[in-house]
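Engineer: One predicted model, sequence on top.
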Amino acid sequence: MKSIALLSRGSVVSELAPGILLAMVVAAAAGYITDHYGGPLMLLTLLLGMALVSLSDDGAKTAPGIKFASKRILRVGVALLGLRISLSDVTDLGMASLLLVVAAIGLSIGTGVLLARLVGRDSIFGILAGGAVGICGASAALAISSVLPQGKDRETDTIFTVVSVTLLSTIAMVLYPVIAGKFGLDDRLTGIFLGATIHDVAQVVGAGYLVSDEAGDTATVIKLMRVMMLMPVVLSLAFFMRSRNGEAGHKTPLPIFAFVFAALVLANSFNLVPEGLRLALVEASRWCLIIAIGALGMSTRLESFLKVGPRAATIVIGTTLVLLVFVMVVLNFTPYFIQ
């Protein structure tokens, strides 16, 4: 029996290995290009993956591993994000900042759903786009997509959302510090503004430290608050989809990675993980997400991506603008922030 089990495991590994190794090569190539020539890593990984889309076709030796990387490795990467966050990150900036983050996320998801209905898209895409804009960009899009109904267009919608929020984050990294200066925000408020509005973590850090160390530190903590909200949102969506689909006889599985994420946040908060190991796992999380992005790119045909169309772009851009205006209004007119 043991020999049969070992043979079975060996066959699974040999089946998955080519596709996983290919996704790792794509991620490594994108990382090399980014390190030496610059550019957004997630977007470059996607584009390199999309150039190899034929390798995910049914019957290709790499197809099973590519599918595995786009789903299972993705979830490992999201779970390990918990080691970047501690509960003290929330308490350091106070309850008002936390309430701002929660309200901004709720507004983003609600706006996404509303705009989706207005332009004739389904509410599921609105949740995906709103969650990506409101929480943490590409990582949120990947995590939220994993618990949404997996229709024939879901991967294409996810890729479109990842590309959109990555491009908008890059634009925001340049423009938002200028906007903050025009409104006369001091370094602390500028950090809150940048951390609460820019989609991806890397661009938040870049924009914040472009202004000052205080703005950079504040922006990073606010952004980590948004990242912390990822798992409550994902779990809520998973339970909602599970209850909605229950009557049809196929419940959405509970996302185990969400519970692992929460456990790692607690472990990090109480310093239960040695610092060397924590840093290694945080870096592993980053690479898991990059590998998963490469695999998703290899699963997405350009013609399918282009069919998503301007309606989807309207949802992502509209939600981004609503978030921008909301946070700026709160920072300028709420007594706690203008003191």
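Structural biologist: In hand now; what should we look at?

Engineer: From now on I want contacts and neighbour counts done on CA atoms only, so please keep to that.
Structural biologist: Fine.

Engineer: In the host helix or strand of S14, which residues are buried?
Structural biologist: Per DSSP states H and E, S14 falls inside helix 2-37. Going by neighbour count (16 or more other Cα atoms under 10 Å), the buried part of helix 2-37 is 15-24, 26-28, 30-31, 34.

Engineer: ok, now stretch 44-63?
Structural biologist: Across stretch 44-63, burial judged by 16+ other Cα under 10 Å covers 44-50, 52-56, 61-63.

Engineer: Closest one to W287 out of the buried residues of helix 2-37, please.
Structural biologist: Closest to W287 out of the buried residues of helix 2-37 is A27 (7.6 Å), distances taken as Cα to Cα.

Engineer: and that closest one, how far is that from F257?
Structural biologist: Distance of A27 to F257, given as Cα to Cα, to the nearest Å: 22 Å.

Engineer: Next: V102.
Structural biologist: Using Cα to Cα, one obtains 22 Å as the distance from V102 to F257.

Engineer: cool, H250 as well?
Structural biologist: 20 Å.

Engineer: the more surrounded of the two?
Structural biologist: Using other Cα atoms under 10 Å, the more surrounded residue of H250 and F257 is F257, with 20 against 11.

Engineer: was I right about that one contacting A79?
Structural biologist: Yes - between F257 and A79 a contact is recorded at 5.0 Å, counting by Cα atoms under 8 Å.

Engineer: What is the neighbour count of K251?
Structural biologist: 15.

Engineer: do the same with A196
Structural biologist: Using other Cα under 10 Å, A196 has 31 neighbouring residues.

Engineer: Ok, the one 10 residues further on next?
Structural biologist: Using other Cα under 10 Å, G206 is surrounded by 17 other residues.

Engineer: Take this one as well and set it beside the first:
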Amino acid sequence: MIAALSPDALRGQISTLGPGVLVAVIVAVAAQFLASHYDTPAMLLALLLGIALSFLGTEGKTPAGIAYSARTLLRLGVALLGVRISFGMLAGLGAPLILLVVGGVVATIGFGMAFGRFFGHKWRFSLLTAGSVAICGASAAMAISAILPKDERSEERLIFTVMGVTVLSTVAMIAYPILVRSLGLNDVQGGVFLGGTIHDVAQVVGAGYSVSEPTGDTATLVKLMRVAMLAPVVLIASLAIRRWAEPDPDGSRPPLLPGFVIAFLVLAALNSFGIIPTVVATFASDASRWLLLTAIAAVGMKTDLRSVMSVGGAAIALIILETLFIAAITLAGITLLT
């Protein structure tokens, strides 16, 4: 931990990591500025800007700090997502809708794992794409990637998945509200559909409130429940990987319960009991968004775009099918339950 270092060691760490972290932060700020002016997802812009500056991931004084941002800041950002979750808030949905949302997440991950092999992909890519589609888009992709055994294509798979779910989420933000109106769904039905199917939180909010305020409220609530599924999914995946998967090349395996997942659960519990003041929760939520934005910019700077695009059409087909699957199963569940 940097906080436990001596003053000289701390200065050394800052000197080593500072330039790369600063570059990643600057890219994140630029992405947010562009996103606010051109109505484009900040996560996608941070990724693309990072890729454009990929030489910084291998040259000069920045690689160490960029690697630190892509790993440590990413996990801290995921951990702080816990302040968005309240168990009481989720209980307000009612048992049938909770089961529908949970069932949609589980079924989508199962679908991706089962069908990935037919597209020529091994379990790592299938779990990464299915988990990101089922839970919360880019944030879930980064959290799941953190516990997967590493190989030479780990970062390529992560970049492709983040790009894929972000683009599809943006398309859904535009198309799904039209579908909600065409099908004549009421505010609750529309909110459940939008919150249960669109990948990223920001796009859910945009889509929901473009229909109506009650639809937006319900969509946001449902989406946060999907975010809450991140911790149990990562925990179960970690257990399965430790039991059955090959270890990393250095012989290591992911921890039984990753520290960022523990922090996520602790913060969610504290928020549920009202222990975290509103101002602190708001600050932590904003900090999470900035940390994840900085981390994805750093991941982009560590990636060769040519390698990412080599994943091919089968990868694109898989992530699109997973997206269509969660939409279909959620819509069917709404029809049956409401």
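Structural biologist: Nice, I can see it. Keep in mind that this is a model prediction, so the values were computed, not measured.

Engineer: Quick TM-score on the pair, please.
Structural biologist: Here the TM-score for the pair of chains, by TM-score structural alignment, normalised by the length of structure 2, is 0.95; 331 aligned residues with a Cα RMSD of 1.4 Å.

Engineer: so after the helix holding S14 of structure 1, what's the next helix or strand?
Structural biologist: In N-to-C order, the element after helix 2-37 of structure 1 by DSSP H and E is helix 41-50.

Engineer: how close does that next one sit to structure 2?
Structural biologist: Following superposition, helix 41-50 of structure 1 is found to deviate from structure 2 by 0.5 Å on average (mean Cα distance after the TM-score superposition for structure 1).

Engineer: packing partners for that helix?
Structural biologist: Applying 3 or more Cα pairs under 8 Å, 6 or more residues apart in numbering; DSSP states H and E, one finds that helix 41-50 of structure 1 contacts helix 2-37, helix 154-182, helix 275-298.

Engineer: Among those helices, which comes closest to K67 of structure 1?
Structural biologist: Nearest of the helices and strands packed on helix 41-50 of structure 1 (Cα to Cα): helix 275-298, 7.0 Å.

Engineer: State the span of structure 2 onto which the helix or strand just after the closest one is aligned.
Structural biologist: Using DSSP H and E, the helix or strand that directly follows helix 275-298 of structure 1 along the chain is helix 302-307. With TM-score structural alignment applied, helix 302-307 of structure 1 matches the range 305-310 in structure 2.

Engineer: Give the buried residues for the matching stretch.
Structural biologist: Going by 16+ other Cα under 10 Å, stretch 305-310 of structure 2 has these buried residues: L305, V308.

Engineer: and if you look at stretch 71-78 of structure 2?
Structural biologist: Counting neighbours by 16+ other Cα under 10 Å, stretch 71-78 of structure 2 gives R71, L73, L74, R75, L76, G77, V78 as buried.

Engineer: Is the fourth one in contact with A263, as I believe?
Structural biologist: No - between R75 of structure 2 and A263 no contact is recorded; they are 9.8 Å apart, counting by Cα under 8 Å.

Engineer: Can you pull the residues that touch both of these two?
Structural biologist: Counting by Cα atoms under 8 Å, 6 or more residues apart in numbering, R75 of structure 2 and A263 have no contacts in common.

Engineer: how far does stretch 203-211 of structure 1 sit from the chain's center?
Structural biologist: Offset of stretch 203-211 of structure 1 from its chain centre (Cα atoms, centre = their mean, to the nearest Å): 18 Å.

Engineer: Have a look at how far, on average, it is from structure 2.
Structural biologist: So stretch 203-211 of structure 1 averages 0.6 Å relative to structure 2 (mean Cα distance after the TM-score superposition for structure 1).

Engineer: do stretch 314-323 of structure 1 as well
Structural biologist: Mean for stretch 314-323 of structure 1 is 0.7 Å (mean Cα distance after the TM-score superposition for structure 1).

Engineer: coming back round to it: now do the match of helix 302-307 of structure 1: everything it contacts.
Structural biologist: I51, E156, R157, I159, F160.

Engineer: Repeat the analysis, applying 10 Å as the threshold.
Structural biologist: Stretch 305-310 of structure 2 has contacts (Cα atoms under 10 Å, 6 or more residues apart in numbering) with 48, 51-52, 54, 153, 155-161, 163, 315.

Engineer: repeat for stretch 313-321 of structure 1
Structural biologist: By Cα under 10 Å, 6+ apart, stretch 313-321 of structure 1 touches 107-119, 121, 125-126, 128-134, 160-161, 164-165, 168-169, 172, 197-199, 310, 312, 323-324.

Engineer: Now go through the residues you listed and say which are in helices.
Structural biologist: Among the contacts of stretch 313-321 of structure 1, DSSP state H puts 107-118, 125-126, 128-134, 160-161, 164-165, 168-169, 172, 197, 310, 312, 323-324 in helices.

Engineer: From S15 of structure 2, how far out is the spatially most central residue of structure 2?
Structural biologist: Centroid-nearest residue in structure 2, with Cα atoms, centre = their mean: S139, separated by 1.5 Å. Going from S139 of structure 2 to S15 of structure 2 by Cα to Cα gives 29 Å.

Engineer: ditto for M89 of structure 2
Structural biologist: In terms of Cα to Cα, M89 of structure 2 sits 44 Å off from S15 of structure 2.

Engineer: What sits closest to I135 of structure 1 if chain neighbours are left out?
Structural biologist: Closest residue to I135 of structure 1 apart from its sequence neighbours, by Cα to Cα, 6 or more residues apart in numbering: R226 at 5.1 Å.

Engineer: List the buried residues in the helix or strand hosting the one you found.
Structural biologist: For R226 of structure 1, the host element (DSSP H and E) is helix 213-228. Applying a neighbour-count criterion of 16+ other Cα under 10 Å, the buried positions in helix 213-228 of structure 1 are 214-228.

Engineer: Next: stretch 133-143 of structure 1.
Structural biologist: V133, G134, I135, C136, G137, A138, S139, A140, A141, L142, A143.

Engineer: Out of those, list just those in helices.
Structural biologist: V133, G134, A138, S139, A140, A141, L142, A143.

Engineer: From F193 of structure 1, how far out is the nearest residue to L210 of structure 1 once chain neighbours are set aside?
Structural biologist: Once flanking residues are discounted, L210 of structure 1 sits nearest to G216: 7.5 Å by Cα to Cα, 6+ apart. Distance from G216 of structure 1 to F193 of structure 1, counting by Cα to Cα: 11 Å.
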